[in-house]
Each structure stands twice: as structure tokens, then as C-alpha cells.
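Participant: quick one: sequence plus predicted model below, questions after.
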Amino acid sequence: MESGNNTQISGFLLLGFSERPELQLLIFGLFLTMYLITVCGNLLIILAVTSDSLLHTPMYFFLCNLSFVDICFTSTTIPKMLRNIQTQSKVITYEGCITQIYFLILFAVLDIFLLTVMAYDRFVAICHPLHYTIIMNHRLCGLMILVSWIVCILNSLLQSLTALRLSFCTNLEIPHFFCELNQVVQLASSDTFLNNVVMYFAAILLGGGPFAGILYSYSKIVSCIRGISSAQGKYKAFSTCVSHLSVVSLYYCTVLGVYLSSAATHSSHSSATASVMYTVVTPMLNPFIYSLRNKDIKRALKLFFVKETTKLSQH
């Protein structure tokens, strides 16, 4: 492709993990399996929450939203990668790349916002149990979700619009399995100062801000738990936070691991491999983390399948 501005670009090349043909089938099978587990696992949580009236509480409302976002998050990248392997093509159109960037940023930041809202929910439940139903009413829960979506949509739109102003030359190879904004910016032949400012500002504000909120919520939760006299009461209070803490730790540690490893090794391929953790592995593990130790989810799913089996047997 000849050098020119962004309106003349037909597409980018996603190099993926390996160019060795013998590994393509293995990569295809592995990612297809992880994608199906992610979709099925998160759909089961949504099914459990929506089918059981006892789970129509703020905690499970937020969990249901998190599961939906996780399905969308993985669906932004994996299907395109699988199709490229199947068709033995590495091409993604310019429009497709910008669209992928938009939705990837949208759902990645939404994940962070939802985890922050869930931390606040746990804070109110443990530190203000008598006022929980008054504070965490339907209106506030809906408003927090709505604000999260609006902020994330505006941020994603801003990031995508700044990417649209970039010009590119002949090097259009992205050493990744999806269009990662930072990788695309590095390929640009035009000035990227504005893009870098917007990226870093958004990372500090929308990544660091919610993380500070989560830390504050859990500092208050720890203080409240320490004030509980009985060991059984402490265990019960802490057990309601274990799943959420596990997901927060997994998500933030993997995201930090991606950027620290890529900064240390300066290798785009190592960054692509590390990115699998937060884009694929974390959404896949979330349903297991929230359901394996959760008796309410298990009970709701069991009741649902018993009802469906009974209906089928009657027909």
C-alpha cells in the first residue's frame, strides 16, 4: 500500500500469535473452546438471575450486567480472530479496526466501572446493613448503570475519533490478534501527541479513579469487619466479598501485567500473549468464581433446569 492519509487505507494486517501453520489449528481450537465456555458460563449466570425472583437484588443485578458485558467484551475480538484463522487471512478493514477499538475500549472500561459499583454495593451491605434497602434502591442501581454506560460510551467515542485523525504509511502490520489502540497509534506516520494525551488521561481517570474507589470501599469494609465481635460474623461478612475481590484482583493484575511486561520486554508479541489474560481468560473465569461458591446461583440454575425438564416431559 502506498503512503497516504487514513481515508485511503483499505485495512490492517493482524499478525496474531504465530505464523507457523501447524499451530493455527491448535490456536483455533483453544480460543474457540475458551470463547464457548465464556459465553455459556455468563449466559447461565444471566439465566439464573433473571429466572429466580429471589435473586432480584442489587448484587445480582450488577453481576448480571457484568456477565453481559463480559460476553460482549470477548465477542469483540475472538470471532474475528477465529474467522481470520479459518480463512487463512490476516486482514481487518480500516473501518473494522476502528469499530473494534471502539467496542473494545467501551466494554473494557465498563468492566472496571461495574466492579467499582459492585464494591460500593458490598460496602453498603456490610457497613450500613440496616439502611441497605433504602440506599441501594432500584432507582440508584439503575442510575449507576446508566451513568457507567454514558461515561464509557463518551470515552470510547473520544478515543475512536482521535484515532480517525491519524495518517498511516506502508507499515500496516499490527503484531496482535486484535486492533489494540496503542499498537495502531504506534503505526501512525502523523503526529500522535493528542492521541497519547487522551489515552494516558483516560487511563488515569477511568482506570485509576475506579480503582481508588474500590480500595476506599474495601478499607471501610475491613474496618467494619474488624469491629465485629464474633468469628462467625466476621467470616460471613468477608465471604460475601471473596468472589468480587477475586475478580477485581484477576482483572487489575492481568491488565497491569500486560502493560508492565510489554514495557519491560518492548515486545509486541509478548504483549499480545499477555492480553489474552484480561480479554479472554478473565471473562471466562468470572462465571466460575461467582458460581462455584455461590449457593444461590446453583439453586436458581437447578430449579430452572428442573422446571424445563418437567415441561419437556409433560409434552
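Facilitator: Here it is on my side, so go on. Residues are numbered from 1 along each chain as shown.

Participant: make it CA atoms for all contacts and neighbour counts henceforth
Facilitator: Noted.

Participant: show me where the protein has its helices.
Facilitator: 21-51, 58-75, 78-87, 94-127, 132-135, 138-164, 181-187, 193-202, 209-227, 231-265, 268-276, 282-292, 295-314 (DSSP state H).

Participant: what's the closest of those helices to residue 3?
Facilitator: helix 181-187 (12.1 Å; CA to CA).

Participant: what about that closest one, distance to the chain center?
Facilitator: In terms of CA atoms, centre = their mean, to the nearest Å, the centre of helix 181-187 is found 20 Å from the chain centre.

Participant: returning to what we had before: nearest to residue 172, out of the helices of the chain?
Facilitator: Taking CA to CA as the criterion, residue 172 comes closest to helix 181-187 out of these, the separation being 6.7 Å.

Participant: isn't residue 81 up against residue 100?
Facilitator: No - using CA atoms under 8 Å, residue 81 makes no contact with residue 100, being 11.6 Å away.

Participant: who touches both of the two?
Facilitator: Overlap of the contact sets of residue 81 and residue 100 (by CA atoms under 8 Å, 6 or more residues apart in numbering) consists of residue 178.

Participant: circling back to that earlier point, indicate which one of the helices of the chain is closest to residue 14.
Facilitator: With CA to CA as the measure, helix 78-87 is the member of the helices of the chain nearest residue 14 (8.5 Å).

Participant: what angle separates that closest one from helix 21-51?
Facilitator: Put simply, helix 78-87 runs at 150 degrees to helix 21-51, going by axes from the mean of the first three to the mean of the last three CA atoms, to 10 degrees.

Participant: what's in contact with helix 78-87?
Facilitator: 16, 24, 28, 31-32, 35, 90-91, 177-178.

Participant: so how far is it from its chain's centroid?
Facilitator: Centre-to-centre, helix 78-87 and its host chain are 20 Å apart (CA atoms, centre = their mean).

Participant: for it, list every residue counted as buried.
Facilitator: For helix 78-87, burial by neighbour count (16 or more other CA atoms under 10 Å) applies to 78, 80-82, 84-85.

Participant: wait, residue 37 touches residue 284, no?
Facilitator: Yes - counting by CA under 8 Å, residue 37 touches residue 284, with 6.4 Å between them.

Participant: more neighbours, these two?
Facilitator: Ranked by neighbour count (other CA atoms under 10 Å), residue 37 and residue 284 place residue 284 first, with 25 against 16.

Participant: now do that one against residue 188, distance only.
Facilitator: To residue 188, residue 284 is 33 Å away according to CA to CA, to the nearest Å.

Participant: repeat that for residue 286.
Facilitator: With distances taken as CA to CA, residue 286 is found 36 Å from residue 188.

Participant: between these two, tell me which one has more neighbours.
Facilitator: The neighbour comparison of residue 286 against residue 188 (other CA under 10 Å) goes to residue 286, with 24 against 20.

Participant: let me see the contact set for the more buried one.
Facilitator: Residue 286 touches 42, 67, 247, counting by CA under 8 Å, 6+ apart.

Participant: now the first one. Nearest residue, chain neighbours left out?
Facilitator: For residue 42, the nearest residue in space outside its immediate sequence neighbours is residue 67; the separation is 4.9 Å by CA to CA, 6 or more residues apart in numbering.

Participant: here comes the other one, which I'd like you to weigh against the first:
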Amino acid sequence: MNHTTVKEFILLGLTDDHRLQVFLFLFLLMTFSLTITGNLVIITITLVDRRLHTAMYFFIRNFALLEIFFSSTIMPRFLYSLLKGWKAIPFASCLLQNFFFFFLGTCGFFHVAMMSFDRYMAICYPLQYATIMNSRACLLLVLGCWVVSFVMMFPPGVIFAQLPFCGPNVINHFYCDAPPLLQLVCADTRNMELMCIITAVITLLSTLTVTFVSYSHIISTILHMPSSTSRKRAFSTCSAHLMVVAILYGTSIFTYIRPTQRGGQKYDKITSLSYTVVTQVFNPYIYSLRNKQVKEALKDGWNRRFSKMQLS
């Protein structure tokens, strides 16, 4: 019977302990605020400072905008739930949250691969870099990430919206993730589970391959640098990037590439926190704010603002 009688879902969240909920609210509010603030700083400084009008910072600026959208898909609603104890979410809102989570998440993986390729071109082919990674090529790459992600996620999203939900409506998660939602479908979901796994494999493994190959060549090039100081600085940057990549891909592969998509276990919620909260708050710092050029741009911007305040 292809019909839906469920009008809303109940998200159980992470815990029923009131004291732990207070701690979670404060912790998540702080991390969400840091994520939004850090990414807004990156967007602003890369737009204002002409020294940062390069291909690398163009990609980083778009990635920062994407991170704001992705974090805003889940955190505001979950924070409100923790504050008010309101666990219900309308049926349509739940499916929209699910779609945008996977659409923006997929776009994020393509952006990570794209930035890895950009660093590969800059380090391994410095003389040809400016010619190859021109403004038109950068714009096409960014648009390609968005378009390909939407094309990949739209058909599963439409099919998911047509599945019948006619009974239980309790989701053992803190957002509308696909695996626990599939537990509530009143029909055979094997085809949908297979589609989810295939989409996840294509997204995760293809972007991981690009990232892995790019950083392999980068590390090989770094090892041949004559200056030990340059090698140390480059390895410091690469190791930070690879740490984020390892957490992001490791938890995502564990969650979405496995024999069954019927999740909802406690460890699924814990691993979800790592790529919805932990990597989001570290990304602005690791990819941009620890960069020497960005630090100089921020320092100059602050000095100009401070001078204007003194004159006024």
C-alpha cells in the first residue's frame, strides 16, 4: 500500500538525561557559534583583502559558505529541541532536512576533493598553476560540485519522499538521517537501501581517490624539498588536512557503506556527531585561519579598524 499516514516524526535525540542535555546544549551552541563565526570571517576576509583573491581562497570561501549551510541544516533545530524539549518534527520538514543534509554533505566531499586537487596543482606544478587554475576554471569546478551533487541526490530524494510511512514515527537519532528513517517505512526497502549504498560508494570512494592521489603526490613533492623548514611547514599543513579528511571519510564510510542501511544504533549517533559537529568547527581553522596570509590579512584589517576608531 503506497500511502503515508504519518504527519510528524519524533526525534529521540542523544539522551534523556536533563543535566546531560544542558551540557549538550551549551557545548553544541558554542561549537555552532564558532563554526558560523569562523566561516563568516573567512568569507569576509577573502572578499575584502585583494591579496586573497586567488584560486585557493576562492575555493576556501565557497567551502566556508557550504559549511554554514550544512551546519544550519541540523544544529538550529536540534538546539531548539534541547532548549524546549520539543522532539516532534513535521513530516515534510524531516524529508527536507534529510535531502539537504545529503545534498550539502555530498557537495562538501566534492569540495574537499577539489581543494586537494588545487593544492596538488599549486605544489607540484607551480609554473603552470596560474594558467590552469584560472578564474573561469575555478568557477566551473565550484558550479560542477553543486550541480553534480544535486543531480546525484535529487532522484533518491524524490523516491524517498514517495515511500509509505504508515505506522511508527519514532526516529532513534537527533536529525532525520536516512538509515533510521528506513526502519519506519511500511514496505520493502531493499532497492532503496541498495541505491543509498551505491550513491555513497560513488560519492565517498571517488572523492577519496582524488584526495588520496593528490596528497600522495603532494607528500612526494614535499619530501624532495631542499629546505627542512619548508618541509616541516608543509607537512604541518598536510597533516592537519589529512586528519580532518580521515575523520570525515572514516565516520561516513562506517555509517553509510555497509551491508544494511537500517541504522539508528547508539554508535551511529556518536559517529554522526563527528562529521556534523567536530569537523565543522575545526575546518575554518585548519583550512584557513592558521594560514600565514590569512593571519596577516586579519591583522591588517584589525589594525585599520583600530586606527579608524582612534581617529573618530
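Facilitator: Perfect, thanks for sending it. Quick caveat, the model's predicted, so the values are computed rather than measured.

Participant: structure 1: which residue goes with residue 222 of structure 2?
Facilitator: Using TM-score structural alignment, the equivalent of residue 222 of structure 2 in structure 1 is residue 225.

Participant: contacting residues around that match?
Facilitator: Residue 225 of structure 1 makes contact with 126, 234, 237-238 under the criterion CA under 8 Å, 6+ apart.

Participant: can you name the two of these that are farthest apart?
Facilitator: Distance extremes for those: the farthest pair is 126 and 234 at 10.2 Å, using CA to CA.

Participant: for these two, indicate the residue with more neighbours.
Facilitator: More crowded of residue 126 of structure 1 and residue 234, by other CA under 10 Å: residue 126, with 21 against 16.

Participant: quick one, what contacts that one?
Facilitator: Neighbouring residues of residue 126 of structure 1 by CA under 8 Å, 6+ apart: 221, 224-225, 237.

Participant: before we move on, what about residue 218 of structure 1?
Facilitator: Here residue 218 of structure 1 is in contact with 119, 123 (CA under 8 Å, 6+ apart).

Participant: now it: how far from residue 60 of structure 1?
Facilitator: Residue 218 of structure 1 is 19 Å from residue 60 of structure 1, by CA to CA.

Participant: now residue 43 of structure 1
Facilitator: 13 Å.

Participant: how about residue 191 of structure 1?
Facilitator: Residue 191 of structure 1 is 46 Å from residue 60 of structure 1, by CA to CA.

Participant: over to residue 171 of structure 1?
Facilitator: From residue 171 of structure 1 to residue 60 of structure 1 the distance is 47 Å (CA to CA).

Participant: for the counterpart of residue 77 of structure 1 in structure 2, grab the count of nearby residues.
Facilitator: Mapped onto structure 2 by TM-score structural alignment, residue 77 of structure 1 lines up with residue 74. Counted with other CA under 10 Å, the neighbours of residue 74 of structure 2 add up to 19.

Participant: list the residues that contact the nearest residue to residue 74 of structure 2 once chain neighbours are set aside.
Facilitator: Among residues not flanking residue 74 of structure 2 along the chain, residue 175 sits closest, at 6.5 Å (CA to CA, 6+ apart). By CA under 8 Å, 6+ apart, the contact set of residue 175 of structure 2 is 11, 13, 74, 78, 94, 97-98.

Participant: pretty sure residue 65 of structure 2 sits against residue 43.
Facilitator: Yes - here residue 65 of structure 2 reaches residue 43: they are 7.2 Å apart, a contact under CA under 8 Å.

Participant: neighbour-wise, which of the two wins?
Facilitator: Per other CA under 10 Å, whichever of residue 65 of structure 2 and residue 43 has more neighbours is residue 43, with 19 against 16.

Participant: any idea what the more buried one aligns with in structure 1?
Facilitator: Under the alignment (TM-score structural alignment), residue 43 of structure 2 maps onto residue 46 of structure 1.

Participant: and residue 243 of structure 2, by the same measure?
Facilitator: By TM-score structural alignment, residue 243 of structure 2 lines up with residue 246.

Participant: buried set for stretch 9-23 of structure 2?
Facilitator: Residues of stretch 9-23 of structure 2 classed as buried by neighbour count (16+ other CA under 10 Å): 9-14, 21.

Participant: got those as TSV, with distance to residue 155 of structure 2 columns?
Facilitator: Output for those, formatted as TSV (distance: CA to CA, whole Å):
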residue	distance to residue 155 of structure 2
9	23
10	25
11	25
12	28
13	28
14	30
21	36
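
Participant: what's the closest of those residues to residue 2 of structure 2?
Facilitator: residue 9 (18.4 Å).

Participant: and the residue lying closest to that closest one once chain neighbours are set aside, how many neighbours?
Facilitator: Leaving aside its chain neighbours, residue 9 of structure 2 sits nearest to residue 169 (4.8 Å; criterion: CA to CA, 6+ apart). Other residues near residue 169 of structure 2 come to 20 when the count uses other CA under 10 Å.

Participant: show me the contacts for residue 169 of structure 2.
Facilitator: Residues in contact with residue 169 of structure 2 (CA under 8 Å, 6+ apart) are 6, 8-10, 184.

Participant: same question, residue 42 of structure 1
Facilitator: By CA under 8 Å, 6+ apart, the contact set of residue 42 of structure 1 is 67-68, 70-71, 284, 286-287.

Participant: repeat that for 7 Å
Facilitator: Counting by CA atoms under 7 Å, 6 or more residues apart in numbering, residue 42 of structure 1 makes contact with 67-68, 71, 287.

Participant: now, of these, which are buried?
Facilitator: Among these, those classed as buried by 16+ other CA under 10 Å are 67-68, 71, 287.

Participant: what residue in structure 2 is paired with residue 116 of structure 1?
Facilitator: Alignment note (TM-score structural alignment): residue 116 of structure 1 maps to residue 113 of structure 2.

Participant: any idea how far that match lies from residue 41 of structure 2?
Facilitator: Note on residue 113 of structure 2: its distance to residue 41 of structure 2, by CA to CA, is 23 Å.

Participant: those two: which has the busier surroundings?
Facilitator: Of the pair residue 113 of structure 2 and residue 41, residue 113 is the one with more neighbours under other CA under 10 Å, namely 23 against 17.

Participant: please report how far that one lies from residue 55 of structure 2.
Facilitator: From residue 113 of structure 2 across to residue 55 of structure 2, the span is 14 Å (CA to CA).

Participant: equivalent analysis for residue 149 of structure 2, please.
Facilitator: 21 Å.

Participant: what do you get for residue 16 of structure 2?
Facilitator: Distance, residue 16 of structure 2 to residue 55 of structure 2, by CA to CA: 47 Å.
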